[in-house]
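S.K.: Sharing a sequence plus its predicted fold:
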Amino acid sequence: MIDQNIRILRKKNKLSQEKLAELVKVSRQTLAKWENGETVPDINQCKIIADLFCISLEEISSDMSEAEMIHLGPKGKQFFGVVTVGKDGHLIIPHQAQELYHLKPGDRLVVLGEDETQGIAMLKAERFLEFAELIKNAKLEEELHDE
């Protein structure tokens, strides 16, 4: 598990054993032993490796296939697949995303866009409104302090 995951992540990120060992502050031989399954890194070393590759401790120790490890995104970032825009503009949000973010029928989503990349993002309306309220209150406090 961990041995294969370290090897795949290292290769995916085009790092030599020498370079990864340097970043984790161990010898290249120690790293080679981890990748060969002869020994395993301690929890602190796993944390360093997870942070380097922007994944969780759970992910680095999980029994995932090579394909799953290669497509692993940064911690806190999700890839749910591709959706198709219907004739009437409807989107079907993947089930996994609905479960993870507790989306249910009737929830309102804010749709944001960026011109340069033509990127689109969606977030729950209440979260966006809470954030907007925080900004508004911070601005009011700043104006009061400036007077």
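M.R.: Received it, and whenever you're ready, just let me know what you need.

S.K.: going forward, measure contacts between C-alpha atoms and count neighbours the same way
M.R.: OK.

S.K.: So Glu58 lies in a helix, does it not?
M.R.: Yes - under DSSP: H, G, I helix; E, B strand; the rest coil, Glu58 sits within a helix.

S.K.: What ranges does this structure have for its helices?
M.R.: Applying DSSP state H to the chain gives helices spanning 2-12, 17-24, 28-35, 43-52, 57-61, 66-70, 95-100, 125-146.

S.K.: Just checking the distance from the last one to the centre of its chain.
M.R.: Pointing back at helix 125-146 there. 28 Å (Cα atoms, centre = their mean, to the nearest Å).

S.K.: take the one below as the second:
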Amino acid sequence: MMLSSKLRDLRKKHGLSQKELAEKLMTTQAKVASWENGDSVPDISYIAKLTVLYDVSADYLLKDGKQEGQTIEPG
């Protein structure tokens, strides 16, 4: 799963609108929409805030295809 999809899914799972999330992160709704559309990526300070807000790891957000709590077996 791509970062943009994870961000959208987590926001919806937590019952937040883009505007509400933007307010929590002290940013704009347009920026949140841009992340969720895959037009841009959040900088590291927003990644840190998102991990706390959603109680997920940065690895989960940033690694494509990995589910939270899932381990990837070596080769």
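M.R.: On my side now, so go ahead. Nothing here was measured: the structure is a model prediction, and the numbers come from that model.

S.K.: So for Leu112 of the first structure, which of the helices of the first structure sits nearest?
M.R.: Of all the helices of the first structure, helix 125-146 sits nearest to Leu112 of the first structure, with 10.5 Å by Cα to Cα.

S.K.: Identify each buried residue in the closest one, please.
M.R.: Using 16 or more other Cα atoms under 10 Å as the test for burial, helix 125-146 of the first structure gives no buried residues.

S.K.: now swap in stretch 23-37 of the second structure and tell me
M.R.: Applying 16+ other Cα under 10 Å to stretch 23-37 of the second structure flags Leu25, Thr28, Gln29, Lys31, Val32, Ala33, Trp35, Glu36 as buried.

S.K.: One more: stretch 37-47 of the second structure?
M.R.: Buried-residue list, stretch 37-47 of the second structure, by 16+ other Cα under 10 Å: Val41, Pro42, Ile47.

S.K.: quick one on the thing from earlier: closest to Lys12 of the second structure out of the buried residues of stretch 23-37 of the second structure?
M.R.: For these, the nearest to Lys12 of the second structure is Glu36 (11.3 Å; Cα to Cα).

S.K.: ok so, going back, in CSV, list the buried residues of stretch 37-47 of the second structure along with distance to Thr71 of the second structure.
M.R.: CSV is the format used below for the buried residues of stretch 37-47 of the second structure (distance: Cα to Cα, whole Å):
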residue, distance to Thr71 of the second structure
Val41, 24
Pro42, 25
Ile47, 21
